[in-house]
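# Kindly generate the corresponding structure for this input.
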Amino acid sequence: MKYRQDNSDLLGLFNYRRHLTTKVSQLTWLRCFEVTQTTELGKQM
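I've put the predicted structure just below:
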């Protein structure tokens, strides 16, 4: 019983980390996208 409890805690931690990683990569992608858009606008002007 104890083992199962630990196991679910570990799984929760793993899911939480994966969720954070996904969020960070989305933010990074958005940042890159914004920079690219700004650069393109700068070239056109």
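# contacts and neighbour counts: CA atoms only from here.
Will do.
# can you give me how far stretch 8-25 is from the chain middle?
10 Å (Cα atoms, centre = their mean, to the nearest Å).
# do stretch 28-35 as well
13 Å.
# buried ones in it?
Neighbour counts over stretch 28-35 (16 or more other Cα atoms under 10 Å) mark no residue as buried.
# need the helices for this protein, in chain order.
2-44 (DSSP state H).
# List the contacts of Phe33.
Taking Cα atoms under 8 Å, 6 or more residues apart in numbering, we find Phe33 in contact with no residue.
# quick one more, to check against the first:
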Amino acid sequence: MIKKEIERLQKQLNQMINDQKNYNAIYQLSIQLDELIVAYYRN
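Below you'll find the predicted structure:
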């Protein structure tokens, strides 16, 4: 479940970077992704 969410957020983040979206939104999403990755590997 967490792995699928990580993959989804990675795709979303890559798309936002490619589209040069709001950098604050990219930063917030990258933090969310980092937290999920840490949670995934702790379990």
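# TM-score for these two?
TM-score for the superposed chains, counting by TM-score structural alignment, normalised by the length of structure 2: 0.50, backed by 24 aligned residues with a Cα RMSD of 1.9 Å.
# got a list of what the spatially most central residue of structure 2 touches?
Central residue of structure 2 (Cα atoms, centre = their mean): Leu33, 3.4 Å from the mean position. Counting by Cα under 8 Å, 6+ apart, Leu33 of structure 2 touches Ile6, Leu9, Gln10.
# What distance do you get for the aligned partner of it in structure 1 to Phe33 of structure 1?
Per TM-score structural alignment, the equivalent position to Leu33 of structure 2 in structure 1 is Val24. Distance, Val24 of structure 1 to Phe33 of structure 1, by Cα to Cα, to the nearest Å: 14 Å.
# same deal with Tyr16 of structure 1?
Going from Tyr16 of structure 1 to Phe33 of structure 1 by Cα to Cα gives 26 Å.
# same thing with Lys2 of structure 1?
Lys2 of structure 1 is 47 Å from Phe33 of structure 1, by Cα to Cα.
# same question, Tyr3 of structure 1
From Tyr3 of structure 1 to Phe33 of structure 1 the distance is 45 Å (Cα to Cα).
# cool, Leu13 of structure 1 as well?
30 Å.
# Next up, the contacts around Gln12 of structure 2.
No contacts exist for Gln12 of structure 2 under Cα under 8 Å, 6+ apart.
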